[in-house]
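Undergrad: what's the 3D shape of this:
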Amino acid sequence: MGKKILLLLIILTSFIIASCSSNNNNNNFIGITIYRTDDPFANSLKSNIEKFISGRAKYIVNDSQNNQTTQNSQIDSYIAKGAKVLVINLVDTQAAQDIVDKAKKSDIPIILFNKAPDISVINSYDKVWYVGTLSEEAVNLQGKIIVDSWKSNPSWDKNGDGKIQCVILEGEPGHADTKIRTENLISFIENNGIELEILDKKTAMWNRNRAKTIVDFWMSNHNSEDSDKKIEYIFSNNDEMALGALESVQEFGYNKGESNKFIPIVGIDAINETIEEIENGNIVGTVLNDSVNQARAVSDLALNLFKGETSNPILGTVWTLDNTKSVRIHYKPITIEVQESNNK
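TA: A predicted model of the protein is given here:
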């Protein structure tokens, strides 16, 4: 009798182990992290990725809440649960190497997107790819909007000195896009024959409320009646901060329809609110950072990798990889003129 019970326990234990193993195999999924979903552009990426993957593969998506420690824990959890592919929108690009090393150790393919890591990170593992834009392209398009609009509107030069007295709202310190969108923009404008006088530049961390607070301070200090160095242009590294700038200048009576009380503002991303403000004549322009196609490229590669296509993750797609194992999504300029021509 004791032997029968022992045999039954052994069979039952084997069944439980087999069932757990089977469940782990069935738990193959795509593990996705978004650096923060309260960022409208990042949230648009999340929504579109979910739309493109839904029904085609199992996936888990998490908001890292702009906290690298939180993201690290999410990735560790994905690996422990048997993720077949990792799709990571980094909180901090400086953490990229550690994350890729974890994926490599577990032999899991990984896609990084939207925030570009150093090329050495991409080269460190044969199963890592990047999907995103070239910041230089965005800067050139934003710079062209600024140059063309300034030359077309001589009345914007309030003190008639031939220079643009400008302020710059910067993104996250240490972020590659922040550096390029500031330094390269300045070079582009100056190389096109326009002299800049930068009254101030501050980081607003891509955030609308922070941008408004900063611009409130600038407006109080630079745009008083007796100031001879009034703000003549606001350059913003992204649209969220540009919208914060607009809220601020409107509270000071600018950009509300009076041509003699207008401070031009430009951003990058082309989120819906910004396009509406461009159509209303309150913002000069923005540059389309195409979240739909970026999400589509991320999803196409992730689905191929999920099927085991690690040798050529762009197989059967419209995408191409450059020599840095990256899919590049191109920017497009958005101004009121472009909007009008697109609607014809």
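
Undergrad: when you work out contacts or count neighbours from here on, use the C-alpha atoms and nothing else.
TA: Will do.

Undergrad: spatially nearest residue to residue 43, not counting backbone neighbours?
TA: residue 37 (4.6 Å; C-alpha to C-alpha, 6 or more residues apart in numbering).

Undergrad: now the other sequence, so there's something to compare against:
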Amino acid sequence: MKKLLLLFMTLSLMLLGACSMEPPNWAKPAKKHDLKNIKIGLSVSTLNNPFFVSLKNGVVKEAKAKGMTVIVVDAQNDSAKQVNDVQDLLQQGVDALLINPTDSAAISTAVQSANESGVPVITLDRSADKGKVETLVASDNIKGGKMAADYIIQQVGKKAKVVELQGVPGASATNERGKGFHQIADKELNVVESQSAHFDRTEGLNVMENLIQGHPDIQAVFAQNDEMALGALEAINSSGKNIVVVGFDGNDDALKSIKDGKLNATVAQQPELIGKLAINAAGDVLKGKKVKNYIPAPLKLVTK
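TA: Model (predicted):
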């Protein structure tokens, strides 16, 4: 009898294990024939950054042209707030979600909630680690990181001492820009230190001040966004040193700084285009069309 009971329990566990291995049965998005009066939810990581303001503007402008309504929420770089924001958007009955994640791992639960509700999700600039995302609309961040490293080598030569200002830990843009940069920099340059400044200008200034004190012979810095690059530039100007600074994004302040001969370069994205492409992808998904897993927006290196 004990053997039979043990066999039954073993078979039950095996069946439960097999069930848990099956892919989740997400609800299918409702197919729309007319995009008029469609309600789009847009969750942005922070609107305290000109890049994401431009991204939002691209979404709103294209949605308006198509007769869609957009509800915008600002996560203020708080991953827990962003998850709650997305839940609120779902409660408001949005037809599709556009998410620019603060943290690619933390946003996964919100993406899965949308999946269960049958609301299609499109991510912008950064991806989500888990859950079903229809497409990621973003620049090729790995390529951009390589472009920055190549430019620094051209300016200061091989084996030069450089530092890296990293973005928000866990964000896919942080990981990918760093990956591309290090693929070249670890072989051709001397990266003496990498520190996070959370894509923030003030933190970029403070972190750069500390890095200059710890490494007074730095020759260049790669900042993973323009806000940190501009903050680093303030610290460098205060120190009186001559250090090459390369940013990433191509926001208006950075472009003006390059024109004025201050910032050396930026790997320029097209945030408004990213927003426009995301709305177009959302429309295609709602109409039942297939979209590519990744929709790229072109990059270009901007120098004086």
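
Undergrad: re the thing from before, need the counterpart of the residue nearest to residue 43 of the first structure in the second structure.
TA: Counting by TM-score structural alignment, residue 37 of the first structure lines up with residue 47 in the second structure.

Undergrad: ok, now which ones touch that match?
TA: Taking C-alpha atoms under 8 Å, 6 or more residues apart in numbering, we find residue 47 of the second structure in contact with 53, 74, 76.

Undergrad: so which of these wins on neighbours?
TA: The most neighbours of any of the contacts of residue 47 of the second structure, using other C-alpha atoms under 10 Å, belong to residue 74, which has 18 neighbours.

Undergrad: what's that residue aligned with over in the first structure?
TA: In the first structure, residue 74 of the second structure lands on residue 63 (TM-score structural alignment).

Undergrad: quick one: the nearest residue to that match once chain neighbours are set aside from residue 289 of the first structure, how far?
TA: Nearest non-adjacent residue to residue 63 of the first structure, counting by C-alpha to C-alpha, 6+ apart: residue 34, 5.1 Å away. According to C-alpha to C-alpha, to the nearest Å, residue 34 of the first structure and residue 289 of the first structure sit 17 Å apart.

Undergrad: and for residue 148 of the first structure?
TA: Residue 148 of the first structure is 20 Å from residue 289 of the first structure, by C-alpha to C-alpha.

Undergrad: just the strands from the stretch 51-200 of the second structure, written as ranges.
TA: 69-74, 96-99, 121-124, 135-139, 161-166, 190-196 (DSSP state E, counting those that start in this stretch).

Undergrad: got the contact list for the longest one?
TA: What that stands for is strand 190-196 of the second structure. 159-169, 185, 207, 211, 215.

Undergrad: residues contacting the match of residue 74 of the second structure?
TA: 33-37.

Undergrad: and with 10 Å instead?
TA: 32-38, 42-43, 46, 70-71, 74, 89 (C-alpha atoms under 10 Å, 6 or more residues apart in numbering).

Undergrad: can you count the residues close to the aligned residue in the second structure for residue 54 of the first structure?
TA: Using TM-score structural alignment, the equivalent of residue 54 of the first structure in the second structure is residue 64. With neighbours defined by other C-alpha under 10 Å, the count for residue 64 of the second structure comes to 13.

Undergrad: thought residue 41 of the second structure was touching residue 69?
TA: Yes: with contact defined as C-alpha atoms under 10 Å, residue 41 of the second structure reaches residue 69; the gap is 8.6 Å.
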